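[1] Got a predicted model here, sequence first, then my questions.
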Amino acid sequence: MERKATSRRRGEALEQAILDAVWDEFREVGFSKLTMEGVAKRAGTSKPVLYRRWSSPVELMIACAASRVPKAESVPDTGTLRGDTIALLTLAHERMRIVGQTAMLSMLAQVSVDPEARKVLIEGIVNNLSKALSGTVYARAIARGELAEEHLTERLARLPIDLMRNEFILFGHVDAGAIEEMLDQVILPALRARGATV
């Protein structure tokens, strides 16, 4: 592992360099050996710089994972709510698989006792995925006439993400058939029960 050349990076540039270093360090040494010292060295910065923003390697990893959540613009337009939701969940699963079940379980354990880590997780991962779902997938479905805003409740709106996350945490993998079953057996029937034409 080589230390990156030091430059006067600040703000977003420094944060991105740190998050990239977290990712590279995680891929090389694994979650259990991820340290503030290793990340600082790889990013060409110091541990005090990291500790000003993140209190532990777990918080760093949560922030790193959040930065790699599929963005709204990355969801392909398949022409249907079903197809768009499958596309988003497939993208989300690919990112979860790279992070891995063990790392995700460790992050969730930290979140249960650390309010700051919970805030990073909710704002970074949960909200970004929800934005991709509501702001893109559901918005397209509403524009196509498959769905109306009144068909969605807060819980139902985030149900696809909740089901995907829980399945992955339990089994470490979610195959294409399971994603389709989530849609066809749970999510779409729930929306139809509220009057949607999906």
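    Thanks, I have it. All values reported here derive from a predicted model rather than from experimental measurement.
[2] only C-alpha atoms for contact and neighbour calcs from this point on.
    Fine.
[3] how near is Ala109 to Pro57?
    Going from Ala109 to Pro57 by Cα to Cα, to the nearest Å gives 13 Å.
[4] okay, the two: which has more neighbours?
    Shown here are Ala109 and Pro57; by other Cα atoms under 10 Å, Pro57 has more neighbours (22 against 14).
[5] burial count for Arg27?
    Around Arg27 there are 13 other residues, counting by other Cα under 10 Å.
[6] In addition, the following structure is provided for comparison:
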Amino acid sequence: MASADHGTIVGDDGLSRPPWASADPLLREYYDTEWGMPVRDEQGLYERITLEAFQAGLSWATILRKRPAFRAAFHNFQPDTVAAFTEDDVERLLLDAGIVRNRQKIRAAITNAKATIDLRPDGGLVDFVWQFQPAATPQPLTHAEIPTKSPESLALSKALRGRGFVFVGAVTMYALMEAIGMIDTHLLNSHRRGTSGVWAD
């Protein structure tokens, strides 16, 4: 692989990607097909909020490798099912080596499933989150130019906390906004820049 301008790396397929998505085949596939694409369904958004919370303090590659086990353990992140989890389920999940075994984060997944259900009478999780889409998106040339939080991610964090969500800090919510296409932080020279359909460069 050869370095390209603007902080990207050109792969053997001739496509430019950021360094984090260039070496690991799993991350490369995730970057090429999923990261930054709009997520506008409740189950999908709840899953991503949950996985972003589990990722705190860990690498995203770790979470991505464990995602099949997470989906099995949390019944494909169906909010109604997870909201009904009991302390017995918490203890069961703490014995599941396939996921990140953290009691606080497991309980957060249950709490956030209940909060997701509670949002339904007010329009639901998707509309609630997407109302914080900013008017403009970053245009980074290098990874160093990508913010780690924004006024919108701070506002989203505060609003979700106000509706009972936990593990939804401003930095975590910025990562969520990137992952679900609310902002486009693909490097300007990346082959994925502008492909979400949300932002026109």
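    Looks like it came in fine. None of the values given here were measured: they were computed from a predicted structure.
[7] overall similarity of the pair, as a TM-score.
    In this superposition the chains share a TM-score of 0.28, using TM-score structural alignment, normalised by the length of the first structure; 97 aligned residues with a Cα RMSD of 5.4 Å.
[8] mind checking which helix or strand Ile86 of the first structure is in?
    Using DSSP states H and E, Ile86 of the first structure sits within helix 81-99.
[9] Buried residues, the host helix or strand of Ala143 of the first structure. List them.
    Using DSSP H and E, Ala143 of the first structure falls within helix 139-144. Neighbour-count burial for helix 139-144 of the first structure, counted by 16 or more other Cα atoms under 10 Å, picks out 139-142.
[10] Do a quick rundown of the helices in the second structure.
    Secondary structure of the second structure (DSSP state H): helices located at 25-33, 42-55, 60-73, 79-83, 87-94, 103-119, 125-130, 151-162, 170-179.
[11] could those helices be laid out in JSON lines, adding distance to Ile9 of the second structure and mean neighbour count?
    Shown next, in JSON lines, are these (distance: least, Cα to Cα, whole Å; neighbours: other Cα atoms under 10 Å):
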{"stretch": "helix 25-33", "distance to Ile9 of the second structure": "12", "mean neighbour count": "15"}
{"stretch": "helix 42-55", "distance to Ile9 of the second structure": "25", "mean neighbour count": "21"}
{"stretch": "helix 60-73", "distance to Ile9 of the second structure": "18", "mean neighbour count": "16"}
{"stretch": "helix 79-83", "distance to Ile9 of the second structure": "39", "mean neighbour count": "18"}
{"stretch": "helix 87-94", "distance to Ile9 of the second structure": "39", "mean neighbour count": "14"}
{"stretch": "helix 103-119", "distance to Ile9 of the second structure": "35", "mean neighbour count": "20"}
{"stretch": "helix 125-130", "distance to Ile9 of the second structure": "31", "mean neighbour count": "18"}
{"stretch": "helix 151-162", "distance to Ile9 of the second structure": "28", "mean neighbour count": "18"}
{"stretch": "helix 170-179", "distance to Ile9 of the second structure": "20", "mean neighbour count": "22"}
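[12] Could you dump those into a markdown table and include distance to Arg17 of the second structure?
    Listed next are the helices of the second structure as a markdown table, based on distance: least, Cα to Cα, whole Å:
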| stretch | distance to Arg17 of the second structure |
| --- | --- |
| helix 25-33 | 8 |
| helix 42-55 | 22 |
| helix 60-73 | 16 |
| helix 79-83 | 34 |
| helix 87-94 | 36 |
| helix 103-119 | 31 |
| helix 125-130 | 26 |
| helix 151-162 | 25 |
| helix 170-179 | 15 |
